[in-house]
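>>> Need coordinates for the below:
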Amino acid sequence: MDIDRIDRKILDILQREGRLSITELAERVGLSTSPCSERVRRLERAGVIRGYSANVDPAALGRPLLVFVQLTLSSNSGEVFEQVRRELLHEPRVLECHLVSGAFDYLIKARLSAMSEYRDLLAQILRTVPVPAQSNSYVVMEEIKESLVLPVDVAAPAR
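Reported below is the predicted structural model:
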């Protein structure tokens, strides 16, 4: 899909202000409402815009503890990776899980209520992994920056 300069402006604005009305968005990108609305729908249909969400304070929901876990499997195969994927995909406390290259296999990000919940989650993960595994954990002491906003080069030339 070709993403032109106006699409990029739309994406940049919507990442920061997803609840903005189409009328306001259209004004800010220099379009009338109908063409702007069609562009947004086209970006949604193409999967460029994957959805809209609220950014919620984890502490307000009793989940102030942020933990990253490196998981190293003793054996690697497509079948093992698929089993791990299935197990971790449906664990609501796991916010992100990435199969990575390097010294370990998975990087897991979890939001939890307390260290006791972290112990329970880690035990559950290690029980459900189909092969022996080792873990290294990193408890976040201070969150410096967390963002889902991707840099958009709004000055990119139109195609």
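
>>> For the rest of this, base every contact and every neighbour count on C-alpha atoms.
Fine.

>>> hmm, who's touching the strand or helix carrying Gln124?
In this assignment (DSSP states H and E), Gln124 forms part of helix 115-128. Outside helix 115-128, the residues that touch it by CA atoms under 8 Å, 6 or more residues apart in numbering are Leu65, Val67, Val84, Glu87, Leu88, Leu112, Pro132, Ala133.

>>> Ranking by neighbours, what's the top pick from those residues?
Counting neighbours by other CA atoms under 10 Å, Leu112 leads the contacts of helix 115-128 with 21 neighbours.

>>> For that residue, which residues are in contact?
By CA under 8 Å, 6+ apart, the contact set of Leu112 is Gly62, Arg63, Pro64, Leu65, Leu66, Val67, Arg93, Tyr118.

>>> In helices only, show me the residues you listed.
Among the contacts of Leu112, the members found in helices (DSSP state H) are Tyr118.

>>> Contacts only, for the spatially most central residue of the chain.
Taking CA atoms, centre = their mean, the centroid of the chain lies closest to Glu96, which sits 6.3 Å from it. Counting by CA under 8 Å, 6+ apart, Glu96 touches Leu107, Ile108, Lys109, Ala110.

>>> Following up with a second sequence; could you model it the same way so I can compare the two?
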Amino acid sequence: MAGVDEKDREILRILRKEGRITLTELGRRVGLSPASVKNRLDKLERLGAIKGYSAVVDHAFLDEFVSAILELHFKEFDDSLRPYLSRLSKMENIEFLYVRTGESQVIMKVNVADTDELRRFIERLKAIFGLNLTFVEATLVLEELKNCWVSLTGERRRSENFPSRR
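Predicted coordinates:
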């Protein structure tokens, strides 16, 4: 990418795993002064390499106990859907939203309180897109193992995560 060098990529690799790292520590790890790191971060933000900062939060603390991957199938998928997708991207309980190739044109992850709320959310999608939305495939997430570059598998012992096959 133009305007980005290997030192910038090194900073980005560290930041995507450790978003709260101090400028001093980041500088120490990449061999730059905190002021130089700050200048590079400002540049990376201006270029759009850094799109934002957030925390990986356990959804249960937000009373969101059900996570689901939703695949949206449309009769016709074109630019006329962009305003609707933009509206979806602002919804608080949608964790990710992608336009993709394949049978379903849109895939998203939603976090809700329970399956009744999931059903109501899917009904809202049908109301938003109307008859152009032909099918919504919902897959419940049983366990989250990695999120935003953070491995979550060390939180519980393996035997608690996966039943043994005796």
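
>>> Just the buried residues out of the contacts of Leu112 of structure 1, in PyMOL syntax.
Remark: buried members of those, expressed as a PyMOL selection using 16 or more other CA atoms under 10 Å:
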select buried, resi 65+66+67+93+118
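
>>> of all the contacts of Leu112 of structure 1, which comes closest to Arg50 of structure 1?
Minimum distance to Arg50 of structure 1 across those is 21.3 Å, recorded for Arg93 (CA to CA).

>>> And the counterpart of the closest one in structure 2, how close does it get to Ser33 of structure 2?
Counting by TM-score structural alignment, Arg93 of structure 1 lines up with Asn93 in structure 2. Separation of Asn93 of structure 2 from Ser33 of structure 2 (CA to CA, to the nearest Å) stands at 39 Å.

>>> from memory Asn136 of structure 1 sits against Leu71, does it?
Yes - Asn136 of structure 1 lies in contact with Leu71 (CA atoms under 8 Å); the separation is 6.7 Å.

>>> More neighbours: which of these two?
Neighbours were counted for Asn136 of structure 1 and for Leu71 using other CA under 10 Å; Leu71 has more, 22 against 11.

>>> How much space separates that one from Phe81 of structure 1?
Counting by CA to CA - Leu71 of structure 1 and Phe81 of structure 1 are separated by 12 Å.

>>> same check, this time on Pro35 of structure 1
From Pro35 of structure 1 to Phe81 of structure 1 the distance is 44 Å (CA to CA).

>>> Compare the two (neighbour count), which wins?
Of the pair Pro35 of structure 1 and Phe81, Phe81 is the one with more neighbours under other CA under 10 Å, namely 18 against 12.

>>> Now the more buried one: which helix or strand?
Assigned by DSSP H and E, Phe81 of structure 1 belongs to helix 78-89.

>>> before we move on, what about Leu148 of structure 1?
Per DSSP H and E, there is no helix or strand for Leu148 of structure 1.
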